[in-house]
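[1] Sequence first, predicted model second:
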Amino acid sequence: MAGEEALPVIDEDVLVLTAKGKAELCAPGTSLSAAELEVLVLADDRGSVAAVVNSAVCLEAEAAREALRKLLTAGHLESAADRYKISVVDARDFFKGGTGNASRAGNHLALARRAATPKREAGRKVHVLTVASAPEFVKLLRSYFTLEGFVSRAAGSGAELVSELHQPPVPDVVLLGAALPDVDGLKVLAKMRSHPVLKDVPVIVLAPDAARDRLLKALQSDVQGYFTEPFEVDNLLLAVKTVLGLTGTGAGAELTVDWGDDRSVPGAR
């Protein structure tokens, strides 16, 4: 639009559709140019600017970037880092590259933010449900949570999770492995978010790595935390407290750490 300052487009940035962008794709007619419409469709699936530009077979690279710039300036697209408040590492470093694992060597993600409306009956203990397929890891976490005064519950697969969720009360927070033996953990997360009883349950995802696609899918499902291997138990405990707004973490506490010592626990998915 005239008078609007064009926003920068950087290859490593990851752009996501806004409500305006999604509405444009669903509308019976469009005011966008063919180039803008093509890259908007690609941005809905590809993620990074570089991936969109490389996939735009009918456009020269600079034309694709210019179309992205116009869509970003007009509000059809926005930065994933801005929307989801990714502050673990610099977004340009984190999302570098077109496909595959986005983590830098030696970098691990540990994100946690307070749930919007934590709900728990007065006097009832916190129920923490850990869903992971590594028995030793689950046993260790359960010990920590029990010592903290929580009721620690566990499931080793998607089927066991379904059974556990039928047992009252609904857990106060779920630590959900992204790679379960019988189901994709993010598919479980999507089903939880569409369930009338489970949609607001805080979820912390436990992922094997910092792959961009998995992280973005989790963020789009409104997770309250995201951790990658190797996992440090102390930080997972702090994450649960942060998510639930428990005493000592502060209302706006956010966990952003980078670690690699021998207290970490690999292979928890």
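    Nice, thanks for sending it over.
[2] only C-alpha atoms for contact and neighbour calcs from this point on.
    Noted.
[3] my guess is Gly225 meets Ala115, correct?
    No: between Gly225 and Ala115 there is no contact under C-alpha atoms under 8 Å: 9.5 Å.
[4] ok, these two, which is more surrounded?
    Gly225 (29 against 22; other C-alpha atoms under 10 Å).
[5] residues shared between the contacts of Gly225 and Ala115?
    Counting by C-alpha atoms under 8 Å, 6 or more residues apart in numbering, the common neighbours of Gly225 and Ala115 are Val243.
[6] and here's the other structure:
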Amino acid sequence: MHDNDVYTLTARGQEELRSGATTLGPSEIELLVRIDGSLTLKQLRAGMAVEAEGIFTAAVMRLLDKGMLTLATVDPFTEQFNASMNQFVVNEAEADTGAASLKKAGYFVRIARPRSQTPPRQPGTPLSAIVVDDEPMLAKFIQSYLSFEGFQVRLASNRAEVVAEFRKLPVPDLILLDVVLPDADGFDILLRLRQHPALKNVPVIMLTGKATREAVLKGLAGGADGYVTKPFEADALMHVVRTVLGMGEPKGPGLSLL
């Protein structure tokens, strides 16, 4: 591997980010999200956190071994130009280039990791979920689908409703959290959840219709257990839910949330 090498995701790598379940570690997931087929390894490394630099090469090697990355095809002129420019570019500029790539909208991902610790629940009691979304039709549809799967579902669409629902018992087994709300930020809510004594271990799946790589990384770094971009199919969302909660296969065919 060389600093000027540019990698892109293979079909297997794309599937890992969109299948609804993964066993990859945090550094490998971050790399899969960051790689866009145009950034060099030097630019990717410069954009990652300082504490991640020491494991950067190992993470790239693991993804290559798993067949999730491949060298991107770069025309000779661009390759030579990049190599020449890199002789004069400092790390700050490399990081800025990586940051600009992360802000591009239209990113699509559907990923989740099993939750290692969940709130205790009495045997025989139904699963409970809180759906935080300001799109009434979508929220109702998710509520119906989760109810079909045995969940007791509560809805919240703004800051006041979120606070009210989070104060109620029982403590939810799952929270589906929209990123963009009319008077609240989903990332801020996630941060407060992870700091709350009673709610810090509740699994959270982030939902958004305006995804960027930066937003996905922010959600996962903030403690989200899954991240799903809209539009999505209901059975795909339920696959993410089941992955996070360690549940079995769906009971029947899914419906489309389009």
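    That came in fine, so what should we check first? Since this is a predicted model, take the numbers as computed values, not measurements.
[7] After superposition, what is the TM-score?
    Superposed pair, TM-score by TM-score structural alignment, normalised by the length of structure 2: 0.62. Supporting alignment: 196 aligned residues with a C-alpha RMSD of 4.2 Å.
[8] Three-state assignment for the residue nearest to the spatial centre of structure 2, please.
    Closest residue to the average C-alpha location of structure 2: Tyr227 at 3.3 Å, with C-alpha atoms, centre = their mean. Of the three states, Tyr227 of structure 2 takes strand according to DSSP: H, G, I helix; E, B strand; the rest coil.
[9] what do we get in structure 1 for it?
    Aligned by TM-score structural alignment, Tyr227 of structure 2 pairs with Tyr226 of structure 1.
[10] if I pick the closest residue to the residue nearest to the centre of structure 2 other than its chain neighbours, what's in contact with it?
    Excluding the flanking residues, the one nearest Tyr227 of structure 2 by C-alpha to C-alpha, 6 or more residues apart in numbering is Met206, at 4.7 Å. Met206 of structure 2 makes contact with 176-179, 186, 219, 224, 226-228, according to C-alpha under 8 Å, 6+ apart.
[11] Of the residues you listed, just say which sits nearest to Asp3 of structure 2.
    Nearest to Asp3 of structure 2 among the contacts of Met206 of structure 2, counting by C-alpha to C-alpha, is Gly219 at 28.3 Å.
[12] Okay, and the closest one sits in which element?
    Here Gly219 of structure 2 sits within helix 213-221, counting by DSSP states H and E.
[13] Could you check how many residues crowd around Val233 of structure 1?
    Number of residues near Val233 of structure 1 (other C-alpha under 10 Å) recorded here: 17.
[14] Hmm, it is touching Leu141, no?
    Yes: if you go by C-alpha under 8 Å, Val233 of structure 1 and Leu141 touch, sitting 6.7 Å apart.
[15] picking that back up, looking at structure 1, which of the contacts of Met206 of structure 2 hold up?
    When you map the contacts of Met206 of structure 2 onto structure 1 and apply both residues aligned by TM-score structural alignment, their matches' C-alpha atoms under 8 Å, the shared contacts are 176-179, 219, 224, 226-228.
[16] Tell me who's in contact with Ala139 of structure 2.
    131-133, 155 are the contacts of Ala139 of structure 2 under C-alpha under 8 Å, 6+ apart.
[17] Which of the kept ones among the contacts of Met206 of structure 2 sits closest to Ala49 of structure 2?
    Each of the kept ones among the contacts of Met206 of structure 2 was scored against Ala49 of structure 2 by C-alpha to C-alpha, and Gly219 proved nearest at 15.4 Å.
[18] Neighbours of the closest one, how many?
    23.
[19] what does Leu44 of structure 2 give?
    By the criterion of other C-alpha under 10 Å, Leu44 of structure 2 has 23 neighbours.
[20] re earlier: widest-spaced pair of the contacts of Ala139 of structure 2?
    The distance between the two most remote of these (C-alpha to C-alpha) is 7.7 Å, for Asp133 and Leu155.
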